[in-house]
Every structure is written in structure tokens, then in C-alpha cells.
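>>> whatever this is, show me its structure:
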Amino acid sequence: MTINFDKGNGLVPAIVQDAVTQKVLMLGYMNQDAYDKTVESGKVTFYSRTKNRLWTKGEESGNFLELVGIKNDCDNDTLLVQANPIGPTCHKGTDTCWAEDNEQSFGFLSKLESVITDRKNNPSDESYTSSLFKKGINKVAQKVGEEAVEVVIEAKDDNDELFLDESADLLYHYLILLQAKGFTLKDVVKVLEGRN
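The predicted structure is shown next:
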């Protein structure tokens, strides 16, 4: 990999991202020696601008960043370091240097799960989702079955809009069923990862 260390007086920014959750954990700087040591040791190493020396993240705390991979940007002057963190990344004890929890997110589906959780924990008479939880697991499971059949029927036709609508209904009701059973998407993803 060609890295342009000249632009930054021998240093390039190194953005560290969790290889699993894809969360940005921190930003550090690398010179050629830090890059070489990172690749050789498998532990992310930076050049400390305040200490004027190499430092391996976790050398004092034990909270290492185990290297998964490094990518260069289009200008060859910024690195994206993917790593598996061992413990909190920030020196202040938080998961990230932005005080965010380093949890896997599924984008909009995670937001939807939060809404479903809220409807389960704070039922409302006006909420369709709350009404399903109130009717119990058998009704929720029945709805998933009905939606699955509708997806199969629409898959055999040529109306893509109806197929996608029914697919969305199936996914939504499946998320409700997961929570009715005490699970979330993360639990299903763990099973899939185990099969990979």
C-alpha cells in the first residue's frame, strides 16, 4: 500500500473503526514506523504527537485494538483502520472517544426495534403494535404466518410494489414476534454469524 506521509509532515490521520459494529472508535496519527509496527504486531500503534514517540493503544490500560485490516483513502493520505477493541477505546473509559456505546446497529431497523420496544413497555390503546402484544404470543405468531404467506403469493406475481409492501409487513411483524419472545435482531445475527 502506498501511503503519502509527506502531506502531514510524516503523519497521516488513522480513523479506527470497530470491524464488527462499524462504529468509529477514535482518531490517531501514524507515521511509517507506527504503520509498520501495527502490521507486524497486529496491535494498532500510533505516533503520539504529545509524547513524540510510538505508542500502542492499550500498552498501559490493556485495552488493545487488535488489527483486522487497513484501507487507504483515495488521496493516499488517510487510513481507515478496522480493529476489534479489547475493552473501552477512550482513555476516559468510554467505548468510543465520542462517548457513544459501541453497539451493533442495523440502521433504521434498530430504530424500528426501539419503537416496538416502547410500544411493548408503554402500551397505548391507539397503537396497533401494543394491541398485538396485548393479544399474546399466539396472535403475534399467527400474524407472522399470515404475512409470510402473503409474501409467497406476491413473489409469484409481477407486482414488485405489492411484493415489497408484504415483505415490509412480514419483517415488521417478525420484529414484534422476536420481542414477544424476548429477543432482538442481534440475537438472530449471532446465530447467523455462528453459521458463517
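>>> drop to CA atoms for contacts and neighbour counts, all remaining ones
OK.
>>> hang on, residue 147 packs against residue 168?
No: with contacts defined as C-alpha atoms under 8 Å, residue 147 does not count as touching residue 168, sitting 9.2 Å away.
>>> of those two, who's got more company?
Neighbour tally, residue 147 and residue 168, criterion other C-alpha atoms under 10 Å: the higher count belongs to residue 147, 21 against 14.
>>> please identify the helix or strand for the residue nearest to the more buried one when sequence neighbours are not counted.
Computed as C-alpha to C-alpha, 6 or more residues apart in numbering, the closest residue to residue 147 that is not its neighbour in sequence is residue 170, at 4.9 Å. Secondary structure assigned from DSSP states H and E places residue 170 in helix 160-180.
>>> for the next helix or strand after that helix, buried residues please.
Downstream of helix 160-180, the next assigned helix or strand under DSSP H and E is helix 185-195. Within helix 185-195, the residues that qualify as buried by neighbour count (16 or more other C-alpha atoms under 10 Å) are residue 185.
>>> just give the nearest non-adjacent residue to residue 180, would you?
Ranked by C-alpha to C-alpha, 6+ apart and with sequence neighbours excluded, the top spatial neighbour of residue 180 is residue 137, at 6.3 Å.
>>> here's the other one to compare against:
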Amino acid sequence: MTPLQQLSDTIEARKGADPETSWTARLLSKGPEKCAEKFGEEAVEAIIEAVKGDREKLTAEAADALYHLLVMCAARDVSLADIEAELSRRHGTSGLDEKASR
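You can find the predicted model right below:
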């Protein structure tokens, strides 16, 4: 099992947890909109570190952004498996062709 799958499984398990004892449960209890807001904050922090060029800080912020992306998706019942299926569907398709088909 990959670390990303482990993270996804942990997020799924925390859906019913006590918000007082789990950060993930606390985020999820605030609803999809708050989860989306938090993902946006983390994404911006990753962008800032990418621009600055600090590899170590970018790695940490990218990990935070991935976590918050998965929480946001979980809040709308979109699983890592759903995302992987979409990536598989797109595999082998030119990015330009894929964009043009939208």
C-alpha cells in the first residue's frame, strides 16, 4: 500500500471520529466549503515555496496540500480510487487533446 493510499484510508476512517480528538474529523465536521478553503490555503503555501525555490519547504507544503486535497474530496465523497480511475482514463491522451475535449 502506498503512503497516499494509507493517507486516504486514514481520512476515510476519520469521517466518523470525534472532532475533539481528530484534526481530520474536525475539518470534515465543518463541511465541504471549509475543507475547500483549507485546501486553497495549503495550495497557495505550496505555490509560494515553489516560487522561492526551497525544495525542503516545498516538499512539506506539497504534502500538506495533498492531505487537504484528499480531505476536501472526502467531504464530497470523492475517493482516491475515483481520482485514480480518472487519471487512468486520461493516460495515453495528450494533455492538449484532453483539454480540448472539455
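>>> trace the residue nearest to residue 180 of structure 1 over to structure 2, please.
Across the two structures, residue 137 of structure 1 finds its equivalent in residue 32 of structure 2, going by TM-score structural alignment.
>>> just list the residues touching that match, thanks.
72, 75, 76 (C-alpha atoms under 8 Å, 6 or more residues apart in numbering).
>>> helices of structure 1, residue ranges please.
32-41, 108-121, 128-135, 137-155, 160-180, 185-195 (DSSP state H).
>>> with structure 2 overlaid, how far apart is the fifth one on average?
Yep, that's helix 160-180 of structure 1 we're talking about. With mean C-alpha distance after the TM-score superposition for structure 1, helix 160-180 of structure 1 departs from structure 2 by a mean of 0.6 Å once superposed.
>>> read off where that helix ends up in structure 2.
So in structure 2, the equivalent range for helix 160-180 of structure 1 is 55-75, judged by TM-score structural alignment.
>>> ok, and what's touching that stretch?
When contacts are defined by C-alpha under 8 Å, 6+ apart, stretch 55-75 of structure 2 is touched by residues 7-8, 11-12, 24, 27-28, 31-32, 35-36, 38-39, 42-43, 45-47, 49-50, 79-80.
>>> at 6 Å what do you get?
Taking contacts as C-alpha atoms under 6 Å, 6 or more residues apart in numbering, the residues outside stretch 55-75 of structure 2 that touch it are 32, 35, 36, 39, 42, 43, 46, 49, 50.
>>> can I get these in JSON lines including distance to residue 97 of structure 2?
Formatted as JSON lines, those follow (distance: C-alpha to C-alpha, whole Å):
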{"residue": "32", "distance to residue 97 of structure 2": "31"}
{"residue": "35", "distance to residue 97 of structure 2": "31"}
{"residue": "36", "distance to residue 97 of structure 2": "28"}
{"residue": "39", "distance to residue 97 of structure 2": "28"}
{"residue": "42", "distance to residue 97 of structure 2": "30"}
{"residue": "43", "distance to residue 97 of structure 2": "26"}
{"residue": "46", "distance to residue 97 of structure 2": "28"}
{"residue": "49", "distance to residue 97 of structure 2": "31"}
{"residue": "50", "distance to residue 97 of structure 2": "27"}
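>>> got a winner among these for most neighbours?
Neighbour counts for these peak at residue 35, which has 25 neighbours (criterion: other C-alpha under 10 Å).
>>> next up, the contacts around residue 72 of structure 1.
For residue 72 of structure 1, the contact set (C-alpha under 6 Å, 6+ apart) comprises residue 79.
>>> look up how far residue 186 of structure 1 lies from residue 196 of structure 1.
When distance is defined by C-alpha to C-alpha, to the nearest Å, residue 196 of structure 1 is 15 Å away from residue 186 of structure 1.
>>> who's in contact with residue 130 of structure 1?
Residue 130 of structure 1 sits next to 119, 120, 123 when contact means C-alpha under 6 Å, 6+ apart.
>>> can you count the residues close to the last one?
Neighbour count for residue 123 of structure 1, taken as other C-alpha under 10 Å: 16.
>>> appreciated, that's everything.
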